[in-house]
Structures are given as C-alpha cells and as structure tokens.
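In: sequence-free structure coming up:
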C-alpha cells in the first residue's frame, strides 16, 4: 500500500503523524509541501478526498492569515485557493493519503484511520501523550 504525507518537519503534529505511519510498517512518500507545494489541480483533488472546502483547510497560526484578511467571508473558494498556492504555509497539515482514503491528521492519531496496519501498540507522542492502538 502506498502512503503519502504532506509534511512540515517544523510541526510536531506532522512529525508525530510521520512517526505513526512508520511505526505501522509503512515508509511513506514524504512531500515537504512548503518546499514542493501541490499544484492547484492536486490541491483541489486533496480537498475532494478530504471532503473539505478550501476555507476548512486554511491554517491561521503562524501564517499570514490575519494580514491577508482571510477571516473575511468575502473570499471565494477560488480566491482562497489562490492564497494557498501563493502562501503554502496557509495549507493545514499534515495531510495523509492512502488507498484507504485521505485525512487531515489533526490530531495526529487520525492517521490511523487510513493505515493498512493501524494497530501500532502504545505510541508516545513528542509531548509525552500516549496513544493506545492495540497490537
């Protein structure tokens, strides 16, 4: 099974998600989306897989969200996509895609929903929180 993660190594949630994928026995395709942003077509495809509207995938914290006025409902879906493409940091992460579907892994244990082997035992996140998955 192929697993892809849209990853930001500076994000603890993204690092935990990547570690959970690896603990499941998968070695995912890792796309550092700040270095290699998705194309507009791929971003639209990811939104469809996630069942989200562009506004629902916007990240506020640590981004130019406020400076760009993205809290204003005047922006259309296409305009929000334009902002995400111009400023990839606005894309919420991590996004994980597998043959079982796609998930915005926030919290990181949501990744278990799309892994072939979600029973990775007790997983300890970077902050010390334990995720019990069985196995």
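Out: That came in fine, so what should we check first? Values in this document were obtained by computation on a predicted structure and should not be read as measured data.

In: CA atoms for contacts and neighbours, from now on please.
Out: Will do.

In: what segments of this structure are strands?
Out: Along the chain, counting by DSSP state E, strands occupy 4-7, 29-32, 95-98, 101-104, 122-124, 130-132.

In: buried sites along the fifth one?
Out: Right, the one you point to is strand 122-124. For strand 122-124, a neighbour-count test (16 or more other C-alpha atoms under 10 Å) marks residue 123 as buried.

In: put this next to the previous one:
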C-alpha cells in the first residue's frame, strides 16, 4: 500500500499527524501541497476517497481567501475545486491518502484509521 501525506509543515495538526506516522514506523511519502499543488482531477479523486459530499466539506472556510473569493454561495463543484488549486491554503490538512481511501487528520489521530 502506497501512502502519501499532504502536509503543511507550518500547520501544527499536520506536524502532529506526520509525527504519529513516524512514531508508528509507517512508510509514507510527504507532499507539501502548498508547493506541489494538486490538480482539479487529483482533488476529485481524493475527495471521493475521503467520502465527502462536496468540495466545501474539505475547504478551510475561515480562510481570508475563502471570503475574498466569495465562495460561500458557490454551488459549482468545479469552481470550488479550481479555487482550491488556485489557493491551496483552502485545502484542509493534513490528508493521508492510500490507494483506495483517504483520511483527514482532524484530529491528527484520524490518519491512523486507514492503516
């Protein structure tokens, strides 16, 4: 099983999830998604693996970019995903992704659920 952690090293929850995985001896790749921004298609795949109904379920709705882009009333999923690509800070993190599922690390221990 291949595991990838979408990680923001400046985020405490993301650092905690990474440390949990390291402490358990789990082998995983780290993708600093703010520097290696996912595509809309990658977001669609991970969204399905997370089991969320809409991209908004995975967005950081308290971010200034969310308000600045007037996303509160946006209903077009593609436009929400495009906003996440253009402004990756909108992606809630951390996310551990396996071949067939993903887990949002809120709280960080949730990433252990897909092992």
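Out: Perfect, I can see it now. Small disclaimer: the values here were computed from a predicted structure and weren't measured.

In: just to revisit the earlier point, nearest to residue 49 of the first structure, out of the strands of the first structure?
Out: Proximity to residue 49 of the first structure (C-alpha to C-alpha) singles out strand 101-104 among those, at 5.8 Å.

In: how about the closest one: buried residues?
Out: Of all the residues in strand 101-104 of the first structure, those buried under the rule 16+ other C-alpha under 10 Å are 102-104.

In: do you know how far residue 70 of the first structure is from residue 111 of the first structure?
Out: According to C-alpha to C-alpha, to the nearest Å, residue 70 of the first structure and residue 111 of the first structure sit 28 Å apart.

In: one step back: adding distance to residue 65 of the first structure, write the strands of the first structure out as TSV.
Out: Formatted as TSV, these follow (distance: least, C-alpha to C-alpha, whole Å):
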stretch	distance to residue 65 of the first structure
strand 4-7	19
strand 29-32	20
strand 95-98	19
strand 101-104	19
strand 122-124	32
strand 130-132	31
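
In: and residue 87 of the first structure, which of those is closest to it?
Out: If you check each of the strands of the first structure against residue 87 of the first structure by C-alpha to C-alpha, strand 29-32 wins as the nearest, at 13.9 Å.
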